[in-house]
Each structure stands twice: as structure tokens, then as C-alpha cells.
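J.: predicted model follows, preceded by the sequence.
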Amino acid sequence: MEVRDQDVLFWELAHHLVTKNNFKALHVSGDRKQLWLERETDHDVTVISMSKIDMAYSRGLEDHMKEVANQFQVLKKPPRKKEVNYYHLYVTSIAPVDNWQQKTNEILYTDASKKRPVITKLFAASIGAHHGDDITRFLETIQASEGFPTKEQMLPDHEQVKQHQVTRKRIEVLDELEREQKEIQKVFAYGKPRFTMVLLVLIATVFILIETLASSQDVLALIDFGAKYNPAIDNGEVWRFVTSMFLHIGIFHLLMNALALFYLGNAVERIYGTGRFVFIYFAAGIVGSIASYAFTSQVSAGASGAIFGCFGALLYFGLVYRDLFFKTMGKSLLIILAINIVFGTVVPMVDNGAHMGGLLGGFLAASIVQLPHVKHGLRRVIGAVALVVVAAGVFTYGYVSESSVSSLPLVEMQISQELMEEERFDEAYDVMSEVIDHTEAPEAYFVIGNSEVGRHNYEEALHYYEQAVAGNPEFHEAVYNLGYTYYQLGDAEQGREYVEQAMEMNPDNSHYEDFYERMEG
């Protein structure tokens, strides 16, 4: 029997499944000898691999079946609530002469737990596909038997009619596949990632600038360049919600965010287009900064909130294009997002408030601008109202609440320390005086005491050092500073006593020993 009769059966079956039974053509091999089809209903998913083969004996059939079973593994896992059925269909010119039925009846699995079996069928064109594996019974199994042509309808006597018929049906199936691919391309290639590249250049430029003039890890430099700093925002510097998005603390922070922005920004800008992406990015970044302001007192900077906004925009894409989302990026995206959320929760220095605020802001911003070629007027309104309510509500909470005030004012202590290194002692004192009444941390009393020493206010410094030691008797630095301060006030005996205590607590400290010798000298 001629091969074209094999082609007739192959393309008739494919055409019947695609055009009359809601199967989607997923992929065709370059030689057009393997075709992948899928149909998803409310209750189940049916995946079919169709292969054209010719073999006189079934010797190589088992290996080929295992290869196809492995190919099924790369397909997306269906939703847990849906039953999934995998079929591999062989269409041959003639059936192998040996006992091939025994091999096709063997159940192979796509997973080690043997929960995803692949059912193999073989249909031989030479005998009308009615030998052993009855094609009609198979179609009845998948509820697709109605309207399938008979052998006589598939194989008209006139050769040119038969050739025209199979050509037409092959073209219709491949056109359907091309249409599906164009729809996917239209979704994923709507825009070009121009603004993503601009953002990366701006972020890198700002980092180089701050490293040239100061250091990206200096708190004072970060504040001067526009980092999120709650006291400044309380005084009306709300522009920090935007400027903080372009600052990064150290090269590692920069590289991690740049890498994430490159991949996520590219994806969001391609899907949504440049204009929509700009809105999503800044809306998410601002909401993330507001959440950081409300839930943490630390000086913070970085594009993380806006980057998590890209996650949010892709989640909204998944809400609109659910099937396409899970067939492409869905599972990987959710895993990466979950890892980042867990990481942000367990690592203290990560600004998880900015991340979660950005995630929600990006999702709501995406619902406002909507996806190209998709119009949901009500969702726009709901998204806009929700975005304003969330941003205003979180900002108000941060402004009136003291929950973001740390019992250990690390930021103010670090700022004060850096100011003292620059001999700006009055400014260092002013910073600490704003928070000293709200803390009982010995470290805070120690730092403000140092600023008072720098201002030559030794009586006041003595008072703060005594409070530091009262809070932590083993605080040898504060004990030593008590001795130093008493010495400066003219009480050498008391000073010597405290320095001796500090030396006993930390006997390897050469600085303590040097000062003690000077006192003795």
C-alpha cells in the first residue's frame, strides 16, 4: 500500500480531532511525522502524540514508546483536580508482522509514581485501521467518534481527489497550529523592552555616581541621594518614595536587582508594552516604598518593590490568560516568587514590606492598564480605586503609627556615628536626641554619650554612659568611656577605677592599656 494512504489516515485523524473535537495542535516535528494535540475541558485533559512510522517488525517499537513517554514528561502538569489522559498513536502503512499487540498493550508511565500512564495505539492504513486497535473504539473512548469518515470516504478511487483531500486537511491542521502560535506570539511579543534597558542604565549610572562621590553603603550618603528615610518623609520629603527606587546598597544588591529586572522587566514590557510597563513599574515601586515606610524604620533603597511589581503584573497576566500562563512561565514564576517571599520573611535585613507592597501594587496597576487586546472596564475601575485606597491607607498607617519605630534605633545610631567620624558632633547629637527618649537600649545611650564628648559636654556624657552601663554592666566600651569622662572632668581616681574595670572585662584591648599608662604617667 502506498505511503500516501498512511498520510491520509494520519491527517484525517488529526483534522477530525482539531476541527471537530476542540483539540489544539501544540507542535509538529520538522519532518511532519509527529504531531502533538491537547484538549482541556472542565473535567479532564487529553494529550495525544501522533507518530507516523514504518517497521516490518516491532523490534524497535518498545524503545520508541519509551522515548515518547519521556517526551510527555516535559509537558506541563495538569491541574490536580482534573483527570489527565495521555495517548500515543502510531499510524503505519502496514502493521508489523510479529506480535506487536503485546508491546502496545504494555503500560508505560511518565512519572516514577506511576500515576501518569501513557496508552499506546497502533493504526495500520493498509487494513483501514481496523486490525487489533480499532480506531473507532479509540475515538469513542475520548468521545470524538461522531463524524469520523469511513475508509471509503478517506480513500476515494480517483488519485488526484485523494491527494487534494489529504493536502487540504493537512494544511488546515497546520494553519490551526500556526494560528495558535501567532496568538501566543502576539501575547508575548506585543512590546519591545526599551524602557527596561533605560532603567538598567539609570540604575547603574546612579550607583557609579554615588560610589564616585561617597559610598553606596554609607547611610548618610544614601540619605543625601534620596533613600527612603522615615523622619525626612515625615517632614514632607515624599519624593523619596521615587528616588529610593534608583539607589542600591553595595554591588551585590545592585547586581541581584539588575539581573531580576532584566528578566522580569523584559517579560512584562514585552507582554504589556512600554507605556503600560512604565505605569506598572512606578506604581509598584511607589507602593512598595510606602509599605517600607509604614512597616520598617530602616533606611532603605533599591528597585525591589518595583521588581516585585513585575511579579504582580505577571500574576495578573495569569489571571487573564490562565491556560497560557501555566503552559509557559506559570509554575516557574510561582516557585521563584514563593522562594523570594520565604527568603524575605526569614532574613531580617530584607525589606519584605517593600516586596509585598510592590507585589500588590504591580497587580493592581496591571488591572488598571489592562493587557493589550483585552478590555475589562470594571476591573480598571476596581483596580484604580483599590490602588489609591491601599497606597493612602498604608501611608496613613505609617504616618500615625509608632509600629515602625525600632526599640533599638540602629539607623539613627549609624547616622550619628558617621557624622561623628566627620566631626559633625552637633548634628550627631541632634539625630540621637530625636530618639533617645523612646529607647532604653544601652547602645543608644553610648552613642549619644559619644556625641556629647565630641561637644565637650562631659557632664551630660557621664549621665548617658552611666545609663548605658546600668542597662548592660558588661558593656566594657561604656565602662571605659566612663573612666575617660571622669578623667576629663578632673576626677583621676574615679577615672582610673573605671578604666581598670574595662581592662579586666577586655584584657586584650591595647587602647585601654595605653590610656591607663598615660593616666599613671
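T.: Alright, I've got the coordinates. Numbers count the residues shown, from 1 in each chain.
J.: contacts and neighbour counts: CA atoms only from here.
T.: OK.
J.: does G191 count as helix, strand or coil?
T.: coil (DSSP: H, G, I helix; E, B strand; the rest coil).
J.: what residues does it make contact with?
T.: G191 makes contact with E269, R270, I271, Y272, G273, T274 under the criterion Cα atoms under 8 Å, 6 or more residues apart in numbering.
J.: residue contacts, the third one?
T.: When you say that, I think you mean I271. Residues in contact with I271 (Cα under 8 Å, 6+ apart) are V187, F188, A189, Y190, G191, L371, P372.
J.: just those residues now: which is nearest V388?
T.: L371 (20.2 Å; Cα to Cα).
J.: surely that closest one forms part of a strand?
T.: No: under three-state DSSP, L371 falls outside any strand and is assigned coil.
J.: pull the number of nearby residues for the residue lying closest to it once chain neighbours are set aside.
T.: Closest residue to L371 apart from its sequence neighbours, by Cα to Cα, 6 or more residues apart in numbering: Y272 at 5.7 Å. Counted with other Cα atoms under 10 Å, residues neighbouring Y272 total 27.
J.: am I right that Y272 is in contact with I368?
T.: No: checked against Cα atoms under 8 Å, the pair Y272 and I368 is beyond contact range at 11.7 Å.
J.: can you redo the contacts of G191 as JSON lines with secondary structure and distance to Q153?
T.: Putting the contacts of G191 into JSON lines (DSSP: H, G, I helix; E, B strand; the rest coil; distance: Cα to Cα, whole Å) gives the following:
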{"residue": "E269", "secondary structure": "helix", "distance to Q153": "50"}
{"residue": "R270", "secondary structure": "helix", "distance to Q153": "47"}
{"residue": "I271", "secondary structure": "helix", "distance to Q153": "45"}
{"residue": "Y272", "secondary structure": "helix", "distance to Q153": "48"}
{"residue": "G273", "secondary structure": "coil", "distance to Q153": "49"}
{"residue": "T274", "secondary structure": "helix", "distance to Q153": "53"}
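J.: please enumerate the helices of the stretch 351-500 of the chain.
T.: Taking DSSP state H, counting those that start in this stretch as the criterion, the stretch 351-500 of the chain carries its helices at 352-369, 377-400, 410-421, 425-433, 442-454, 458-471, 476-488, 492-505.
J.: who are the packing partners of the second one?
T.: Contact partners of helix 377-400 among helices and strands, from 3 or more Cα pairs under 8 Å, 6 or more residues apart in numbering; DSSP states H and E: helix 274-295, helix 352-369.
J.: A strand includes E38, no?
T.: Yes: according to three-state DSSP, E38 belongs to a strand.
J.: what's the most buried one of the helices of the stretch 351-500 of the chain?
T.: Most buried of the helices of the stretch 351-500 of the chain, by mean neighbour count (mean count of other Cα atoms under 10 Å): helix 352-369, with a mean of 28.
J.: could you tell me the angle between that helix and helix 377-400?
T.: Per axes from the mean of the first three to the mean of the last three Cα atoms, to 10 degrees, the angle that helix 352-369 makes with helix 377-400 is 150 degrees.
J.: below is an additional structure, to be compared with the one above:
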Amino acid sequence: MTYNEETAYYKMINRLLAVHGFTFVRAEEDLSVCWLEKKQNGITHVVKLNYRTFTWANHLKQDILKTANQIQNMSKGLFAKKTRIHNVYFGEQEPADEWSKLKKPMIIKSKRPIPMQLYYLDGDSYEKESEKLFRHLKLDDKVTLTSADEQELELEKGRLRSLLVQQQQANQAVFHRKKPLLVYGLIGICVVMFLLETLLGGSTDSTVLIELGAKYNPLILAENEWWRIVSSMFLHIGALHLLTNMLSLYYLGTLTEQIFGHRRFLLIYLLGGLIGGLASFAFSDNPSAGASGAIFGLFGALIYFGVVYPKLFWRTIGNGLIVILLINLVISFSASHVIDVFAHLGGLAGGFASALLVGLPGKRNTRARIGGTLLSIALIAGLIWYGLTGSVNDTLRHVLKVEDAVKQNDYSSVISDSTLALDEGDSVYEPMLLFNRGLAYYKTGDIEKSAQDYERLVKLTPEDHAAHYNLALVLQTEGKKEEALKHAKRAVELAPDESQYEQLQQKLSQ
């Protein structure tokens, strides 16, 4: 049978796609060059097929170097750790001059060296070279010479078009498995909670936020209100906070729900938000609220999608998603004084772990799901343990001990625990610790230290009427009547309705 290089070219592509499970990566507009790929036994085989006749070896060499340069410049998403390139040419005849040196395998320099093997199929070498290609691809197959029949050529072209349409439809189906529904429900819950915050006094009022369920470490530790880790996901601080998070939830959420389906999406969102909230609890003692931890969980889930479908990921959403994620991370770190960066990082890790746990529709990978389960459990348990024992909440644990000791009038414990907490450095609890330790010193007769604590406190919180009153009492005990009267008057100015302040002022004025 006569040999036709164009028919042989299309027939080989169809064979690799339809029979051996290769996937289409890219092609020239006229389909004269096609790139296919398949991962097998841990090795990714990338096959570049060309139909073109080279009259001279130098022209062939230039095209080989062009291919090597293309591979170096291709998206990083194309190559796995172990990749083999098979550069296959279909020509009418081989180059007229000596070209045997070009047949030797070459190593393409990249982040990791990539070997590339050349195959040149013409009428004389077709069977030998095709057998070598199948052998290197670890495929048990054999193709015969192809006729020059025009009908067969059109038939093979039609088959290729059909296969490419099928693959395109399969790729589109990945992004449209389910219509997004739950994302609208989640947005609705956040909006309703924001309206409730507004009705109760405002979304920027910390008292309102804590009352409705913001993450607040003191109540989590003292009252075991762990439910706040989840409830805080549906609260927001200010209209801008709500708007930016809901826009992010809409765009990322609809995409994630379409890819993963309803139940998987909901689990990813909640588990990502939970792990993000626990990371905030473990590494920050500031009150916090917002859906951003769960939204970063969606980033994590889409990155997992990129691991499972790397080519589809990089050809569609990959570059844009990574850029947006990096921008968000830069903003998070640069504004960490107002943004809960720990919730963002925890959510990102939690989203990836939960996506690994639930898997993608149509991808049954028991080992991956077990790994995702173990990783999720490890993240949750590790963050809870560190939150309960780590340095971030050390001061808070001492504060809780102080409050308990005050209730029991155990002044020696108040002094020791307050001192431990104050020695750890500046803290939002410093005024309360100074107040209680000053009172404990006063009750145990150490008037000088009590005065020092209250003098330090009134400098720290000059509008605290109780601090001025207690300092006046201490100074009175020390016999410093004039200084005591000054602070007693200040206490009356700040809280004129407190009768005991007025009584002390009158007593000191006599």
C-alpha cells in the first residue's frame, strides 16, 4: 500500500486519542502540528506530531530547536515532575543530506531536564519508527501503511474533528456540572445578618458583633463558645467589608459550586471557614468576623482542581486565579493590622484539604480522600491545641485566672497571675490587669505598689472614673490628701451620679 504522510499523521493522532487515552493539549490553526499528552506509570508523555517534509537536515534541525524553545517557554502547568517529549514528524521522504546525528535523544534545559526523542516517519521508515514510538510510549500497538485515498484522508480528518469536539464538550462539562444555588443562599444569610447587626446598633459596634457571634477568644476559652468559629463567618464589619466579600463569594462560589456540585461546595465552604476561624483563634486574640476565611477556602479548592486537571486549569482559569490570589495575599499581609491574615491562610489550607477530602465528581480516588480527611483532622486538632496552649492566648489565660481569683477574693493569686500577664508585654487587657492587681495590693496592705498600679492606670486610661476613685482611696491611705482630692474630683467629673465619689470628695475637702 502506498504511503501518504498527511493521512498517516491524522490516523496516528486519532489512534492516540481514541484508543490509547491521550488528551489534546494544543495545535496550530491548520492542525498541521498537534500536541497530545498522557500520564502513565508516573511519567507524563507529551507527543508533538507534525506533518512536513524537510529537504535538508539543517531545516529539520532548526525545527527541532524551535520545538525545544517552545517547551522551555510553555506554561509550567504543562509538565509534571517526570516528563518525556516525543517529537514525531510525518514526511514524504527523509532529508537528502546526512542527518543521523539528529536522531539522538536530546535533553531540554528547563527547571528540570526534559528528554526529547525524535521520530521521522516517511514511506521507508514508517513501520520501524512507529513501532519505536509505541515502544517508548509503553503501548502495545502497531499501525500499517496508509493509502493515498482522498476519502480516507477526509475520513481521518472528520474523526479528529469529532474527537476534539468531544474533548471540548467534556472540558466544558467540568465547569457546568451543577447550576449554582447554594452560593445565593449563603450570600442571603450574610445580608440578613448584616441587616440584623444594623438594627441592633451597627455592624461596627463590637458589642453587637460579639452578641451575634463574632469570634471572641475570651468567651471561647472561658465559656467554651466554640460555635463562634462558625457563626463569625456570616457577620461583617461595615458595608464595604460585606460588599467586597459578597462579590468574591459570588464569583468564586458560583465557579466552585459548578465544578464540585452542591454538597461538595457546601462542605468545602464550611470546612474552609471553620479551619480559617480556628487559625484566627490560634494566632490572633483580636475579635474578628467575616466570610473571608471561607472564601479563601474556595481558592484552596480551585487550586486542588488545578492539581487534578492541570492542563484544563492553566488553559482556562489558572493564570487569572493565581494572580487574584497573590494580590489578596499581598493585601492581607500589608494590612494585617486590620485584616485577619491568619483566617485567610487557614481558610486557604482548609479549602485545599476539604477539596481533597470530598474529591471531584467523576474522580474516585480513595487514597486522596483518606489523605484529605487526615489533613483536615490534623489542621483542626492542631489549631485547637495550639490555641489552647500556645503563646497567643497566654495573656488571656492569665486574665481568666485573674477574673476567677477576683470572684473568690483570692488576692495573692490575683497578684501573681496579673504579674505574669503584664510581664508578657503590652496587651488590650493591661488596664483590667492593673486595676485588679492594684486592688489586690490594696487589700493585702501593700499600699505603695497599689498606688503605683493605679497611677500607671490613670495615665493609660485617663477617662476611667473608677481608676481615679481607687487611686484617691490609696493616696488617702498614704496620707497624700491633696493628691487624693485631685483624683476624687476627677472621678466626680467623669461620673457625677456616683454618690460614693461625691462622699469621698467631701471627706477629703474637710
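T.: Nice, thanks for sending it over. The shown structure was predicted, so the numbers you read here are calculated from the model rather than taken from an experiment.
J.: TM-score for the pair, please.
T.: Once the chains are laid over each other, their TM-score by TM-score structural alignment, normalised by the length of the second structure reads 0.62; 448 aligned residues with a Cα RMSD of 5.9 Å.
J.: need the helices of the stretch 351-500 of the first structure in JSON lines (columns: distance to Y57 of the first structure).
T.: Shown next, in JSON lines, are the helices of the stretch 351-500 of the first structure (distance: least, Cα to Cα, whole Å):
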{"stretch": "helix 352-369", "distance to Y57 of the first structure": "57"}
{"stretch": "helix 377-400", "distance to Y57 of the first structure": "60"}
{"stretch": "helix 410-421", "distance to Y57 of the first structure": "78"}
{"stretch": "helix 425-433", "distance to Y57 of the first structure": "87"}
{"stretch": "helix 442-454", "distance to Y57 of the first structure": "84"}
{"stretch": "helix 458-471", "distance to Y57 of the first structure": "88"}
{"stretch": "helix 476-488", "distance to Y57 of the first structure": "88"}
{"stretch": "helix 492-505", "distance to Y57 of the first structure": "88"}
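J.: quick one, which of the ones you listed is nearest to I290 of the first structure?
T.: helix 377-400 (5.8 Å).
J.: I'd like to know how far the residue most central in space within the second structure sits from T373 of the second structure.
T.: Centrality entry for the second structure: nearest residue to the mean C-alpha point is L348, 2.1 Å, by Cα atoms, centre = their mean. Per Cα to Cα, to the nearest Å, L348 of the second structure is found 16 Å from T373 of the second structure.
J.: what does K182 of the first structure align to in the second structure?
T.: With TM-score structural alignment as the criterion, K182 of the first structure lines up with Q169 in the second structure.
J.: what's the helix or strand for its match?
T.: Per DSSP states H and E: Q169 of the second structure is located in helix 150-175.
J.: please enumerate the strands of the stretch 1-150 of the second structure.
T.: Counting by DSSP state E, counting those that start in this stretch, the stretch 1-150 of the second structure has strands at residues 23-27, 33-40, 43-51, 83-90, 106-108, 114-121.
J.: in TSV, list the ones you listed along with mean neighbour count and distance to N69 of the second structure.
T.: Converted to TSV, these look like this (neighbours: other Cα atoms under 10 Å; distance: least, Cα to Cα, whole Å):
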stretch	mean neighbour count	distance to N69 of the second structure
strand 23-27	17	16
strand 33-40	18	15
strand 43-51	22	13
strand 83-90	23	13
strand 106-108	16	8
strand 114-121	20	12
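J.: want to throw the ones you listed into JSON lines with distance to T366 of the second structure?
T.: As requested, those are exported to JSON lines (distance: least, Cα to Cα, whole Å):
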{"stretch": "strand 23-27", "distance to T366 of the second structure": "24"}
{"stretch": "strand 33-40", "distance to T366 of the second structure": "19"}
{"stretch": "strand 43-51", "distance to T366 of the second structure": "21"}
{"stretch": "strand 83-90", "distance to T366 of the second structure": "25"}
{"stretch": "strand 106-108", "distance to T366 of the second structure": "36"}
{"stretch": "strand 114-121", "distance to T366 of the second structure": "31"}
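J.: out of these, which is closest to V191 of the second structure?
T.: Closest among those, once you apply Cα to Cα, is strand 23-27, at 42.9 Å.
J.: now find how far off-centre that closest one is within its chain.
T.: Computed by Cα atoms, centre = their mean, to the nearest Å, the separation of strand 23-27 of the second structure from the middle of its chain amounts to 29 Å.
J.: could you tell me the end-to-end distance of stretch 82-97 of the second structure?
T.: End-to-end distance for stretch 82-97 of the second structure, by Cα to Cα: 35 Å.
J.: contacts for it next, please.
T.: So stretch 82-97 of the second structure is contacted by 4-6, 8-9, 42-57, 60, 114-124, 133 (Cα under 8 Å, 6+ apart).
J.: and M50 of the first structure, what does it touch?
T.: M50 of the first structure neighbours (Cα under 8 Å, 6+ apart): F10, K33, Q34, L35, W36, H88, L89, Y90, V91.
J.: and these, which is closest to L408 of the first structure?
T.: When the contacts of M50 of the first structure are compared for distance to L408 of the first structure (Cα to Cα), W36 comes out closest, at 61.6 Å.
J.: what's near enough to touch the closest one?
T.: So W36 of the first structure contacts A25, L26, H27, V28, V47, I48, S49, M50 (Cα under 8 Å, 6+ apart).
J.: I'd guessed the third one sits against K33; true?
T.: Spelled out, it's H27 of the first structure. No: H27 of the first structure is beyond contact range of K33, at 11.0 Å (criterion: Cα under 8 Å).
J.: so how far is S130 of the second structure from the residue nearest to L118 of the second structure when sequence neighbours are not counted?
T.: Spatial nearest neighbour of L118 of the second structure, excluding adjacent residues (Cα to Cα, 6+ apart): N87 at 5.0 Å. As for N87 of the second structure, its distance to S130 of the second structure is 12 Å (criterion: Cα to Cα).
J.: what of P95 of the second structure?
T.: Counting by Cα to Cα, the gap from P95 of the second structure to S130 of the second structure is 18 Å.
J.: what does E152 of the second structure give?
T.: Distance of E152 of the second structure to S130 of the second structure, given as Cα to Cα: 19 Å.
J.: and those two? Which one has more around it.
T.: Set E152 of the second structure next to S130 and count neighbours by other Cα under 10 Å: S130 wins out with 20 against 14.
J.: now, which of the contacts of G191 of the first structure sits nearest G250 of the first structure?
T.: When those are compared against G250 of the first structure (criterion: Cα to Cα), the nearest one is E269, at 26.9 Å.
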